[in-house]
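Engineer: Give me a model of this one.
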Amino acid sequence: MIEVFSNNLKKVIASIAATAALTVTPFTNSASADDYPSKPVNYIIPFNAGGESDLSARFQQASFEKIAGVPTVIQYMAGAGGAVAWSQLNGMPNDGYTIMGINIPHTILQPLQKDVGYQTDDLTPVHYFHYTPDAIFVPVDSRFTNLNDLIEYAKQNPAMVTFSGSGSNSSNNIAQVRLDEMAGITTTYIPFSGTGPAITAVLGSQVMAGFNYATSGSNYGDKLRMLAVASDERLPAFPEVPTFKELGFDLVGGAYRGVAVPASTPEAIKRQVSDIVSNINADPEFKKKMEEGGFVLTDITYDKMDEFIAAKKKEYGAAAEKLGIVAKK
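Structural biologist: Next up is the predicted model:
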């Protein structure tokens, strides 16, 4: 499994070199659903190359032409945790040939924290196709062999269990806060600048544990022990790892990733982009890559989007209060 993931990552890096110099197409109002798509689609990733957003988009890219009949070209517009790109999305071409990766909880929590150039409702996601579940990792030689060991230690030693995670107010941070509340414990969260540094901190025993994404298990499976994963069911890539729900904690979630378009994009094209992503999700080759990497596929289509976003705004709005992002009412 680790070898498969590493091979996929090598392909990602090779492909990055071929596309990194590309730029965004100038704005155009020309949009027709009649022959869409009939030319390559620009796919903007609002982060640097190499992360989970990039990797899942690369997996999509491999199936895109088979499903849509045209290739997709991946480009990067990193900065401010995705806000640089999301704040510019509505000024980009609205003909369906420019699509952008979009993430939750980023696009809900960022505007609550400060002025980032956009509001959650300014953005138009058309499909959320997967999430990376939060999971607890410890070094393979850790004293904690299961989640109960960690919780019992935390009860006896308040604030002494340190968790690394990928940034403040991230999905990892939210999961840590929720587990503390559910288990009646107090732990200490230490934010890092991304998944890589957070996992490195676990491997180097700079922290006792990590609240990271389950996908990290594919890269470091022989060096880390995953104690629990925040998915509804056990992951095919890690069948031996219990879910938090199995262990008595209703903790399900992670970083949700999808595809968005400019708000002015015609409704018919929004639906067509959603259909393409949905069909890619059903592609056996794509499903295999994603499941082997520890991703969980979702199929939240354009017609379900309003309900999904409303529920997530409510969920993360409550989490924001616990994180101190907004004042309690």
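Engineer: Only C-alpha atoms from now on, for both contacts and neighbour counts.
Structural biologist: Fine.
Engineer: quick one, which residue of this structure lies the farthest from its center?
Structural biologist: Most distant residue from the mean C-alpha position of the chain: residue 156, 33.5 Å away (C-alpha atoms, centre = their mean).
Engineer: Could you report the separation of that residue from residue 69?
Structural biologist: 59 Å (C-alpha to C-alpha, to the nearest Å).
Engineer: returning to what we had before: distance of the residue farthest from the centre of the chain relative to residue 180?
Structural biologist: From residue 156 to residue 180 the distance is 14 Å (C-alpha to C-alpha).
Engineer: Could you also give me the structure for this second sequence? I'd like to compare it with the first:
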Amino acid sequence: MKAAFVTITAGLMAALPLAAQSVEEFPTKPMTYIIPFNAGGESDVSARFQQSEWENVTGQQVVIQYQPGAGGAQAWSQLNSIAGDGYTVMGINLPHTVLQPLAGSVGYATEDLTPVHYFHYTPDAIFVRQDSEFETLEQLVEYAKENPGMVTLAGSGSNSSNELANTVFNQEAGVTTTYVPFSGTGPSITAVLGGQTTGGFNYATSGIAQGDELRMLAVAAEERMPAFPDVPTFTELGYDIVGGAYRGVAVPDSTPEELRQRISDIVSEINAQPAFIEKMEAGGFVLADIGYDEMDEFVAGKVEEYTAGAQALGIIE
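Structural biologist: Reported below is the predicted structural model:
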């Protein structure tokens, strides 16, 4: 009888919901971190930086998997089909997750997604190959004015921050360029380096990743970035372009509230690790720390901002 009692008790304990156990002990096994883009882009790089700190903070490893497709929409449309036990999280991006549903059916709505923490953003920037004939943004603008539609700029997907920045640039500069969407930053930068496009409207971090192979003509930051002190901002050059992509972590909508907060706290703690801060800043990322308790207000503000952007893109009237 005693052995049977022990067996039954162990079974009941295993069946107890996490809320009945200690949330502070979560996680007690390795976690899976899904990146909805190809390897090599900013979402991947920043997640890799997190990965190296994850075990230090939680005592457990996190395994990164890739699920690229449709500029992230393929993975986001499947997020809520994953078990909400906290052991699978997914990278999430703004403005992608606002602009994509506005543009049409992508298998999810903005409000279907459950971001728990946004931990950085990357400003948009215009790049050309180092051997490009264009040494300044003004040279590129002049050529684009003389050759409407001939300047092609690769970017990380349709209805992304890159495409929005490209559209605003066309309006501000009075030019017509052709935006070429790819399935992530990695493939779009490959296109620029391979000469498939004139240049790219990518993220500032690509300037670190590619070193001397790329030339950054302007960056959409509020002020010059420490990693790129010689690169002017669009504002300096007379163009009202400030913006970029926010990246964070999301969970399935079935994930309990206490686990959502716990995962947010983990990401926030990783954000405070000196080694992580050093890597991110050296890589051209701008750290943010927008936690789960701030998420509703933050997302609401971004929905309003990017809905206006969707009008500029012609997604909505």
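Engineer: Trace residue 277 of the second structure over to the first structure, please.
Structural biologist: Under the alignment (TM-score structural alignment), residue 277 of the second structure maps onto residue 287 of the first structure.
Engineer: contacting residues around that match?
Structural biologist: By C-alpha atoms under 8 Å, 6 or more residues apart in numbering, residue 287 of the first structure lies in contact with 281, 297.
Engineer: Which strand or helix spans it?
Structural biologist: helix 284-293 (DSSP states H and E).
Engineer: Check the offset of that helix from the chain's centre.
Structural biologist: Relative to the centre of its chain, helix 284-293 of the first structure is centred 16 Å away, using C-alpha atoms, centre = their mean, to the nearest Å.
Engineer: how about the lengthiest strand in the second structure, aligned to which bit of the first structure?
Structural biologist: Identified as the longest strand of the second structure according to DSSP state E is strand 114-129. Alignment of strand 114-129 of the second structure against the first structure: residues 124-139, by TM-score structural alignment.
Engineer: how big is the offset of that stretch relative to the second structure?
Structural biologist: Compared with the second structure after fitting, stretch 124-139 of the first structure has a mean deviation of 1.2 Å; criterion: mean C-alpha distance after the TM-score superposition for the first structure.
Engineer: Centre of the chain to that stretch, how far?
Structural biologist: Put simply, stretch 124-139 of the first structure sits 4 Å off its chain's centre (C-alpha atoms, centre = their mean).
Engineer: What ranges does the stretch 51-200 of the second structure have for its helices?
Structural biologist: 73-76, 96-103, 137-146, 161-173, 185-193 (DSSP state H, counting those that start in this stretch).
Engineer: Quick one, which of those helices gets closest to residue 201 of the second structure.
Structural biologist: Closest to residue 201 of the second structure of those, according to C-alpha to C-alpha: helix 161-173, at 5.6 Å.
Engineer: how far away is the counterpart of residue 257 of the second structure in the first structure from residue 96 of the first structure?
Structural biologist: Applying TM-score structural alignment, one finds that residue 257 of the second structure aligns to residue 267 in the first structure. For residue 267 of the first structure, the distance to residue 96 of the first structure (C-alpha to C-alpha) stands at 10 Å.
Engineer: Could you do residue 39 of the first structure as well?
Structural biologist: From residue 39 of the first structure over to residue 96 of the first structure (counting by C-alpha to C-alpha), the distance is 10 Å.
Engineer: These two: who's more crowded?
Structural biologist: residue 96 (24 against 13; other C-alpha atoms under 10 Å).
Engineer: After alignment, which residue of the second structure pairs with the more buried one?
Structural biologist: Under TM-score structural alignment, residue 96 of the first structure pairs with residue 86 in the second structure.
Engineer: Residue 216 of the first structure too?
Structural biologist: Using TM-score structural alignment, residue 216 of the first structure pairs with residue 206 in the second structure.
Engineer: need the contact list for its match.
Structural biologist: Contacts of residue 206 of the second structure (C-alpha under 8 Å, 6+ apart): residue 189.
Engineer: before we move on, the earlier item: what's the average distance of the helix holding residue 287 of the first structure to the second structure?
Structural biologist: Helix 284-293 of the first structure sits 1.6 Å off on average (mean C-alpha distance after the TM-score superposition for the first structure).
Engineer: I'd like the next helix or strand past that helix.
Structural biologist: That would be, after helix 284-293 of the first structure and using DSSP H and E, strand 296-300.
Engineer: by how many degrees do that next one and helix 284-293 diverge?
Structural biologist: 130 degrees (axes from the mean of the first three to the mean of the last three C-alpha atoms, to 10 degrees).
Engineer: Show me what the very next helix or strand once past strand 296-300 of the first structure is packed against.
Structural biologist: As assigned by DSSP H and E, the chain's next helix or strand after strand 296-300 of the first structure is helix 305-323. Applying 3 or more C-alpha pairs under 8 Å, 6 or more residues apart in numbering; DSSP states H and E, one finds that helix 305-323 of the first structure contacts helix 106-113, strand 124-139, helix 171-183.
Engineer: Go through these and name the closest to residue 4 of the first structure.
Structural biologist: Closest among these, using C-alpha to C-alpha: strand 124-139, at 17.9 Å.
Engineer: Residue 142 of the first structure: neighbour count?
Structural biologist: 14.
Engineer: Now the residue nearest to the spatial centre of the second structure. Nearest residue, chain neighbours left out?
Structural biologist: When C-alpha atoms, centre = their mean is applied to the second structure, the residue found nearest the centroid is residue 247 (3.4 Å). Closest residue to residue 247 of the second structure apart from its sequence neighbours, by C-alpha to C-alpha, 6 or more residues apart in numbering: residue 93 at 4.6 Å.
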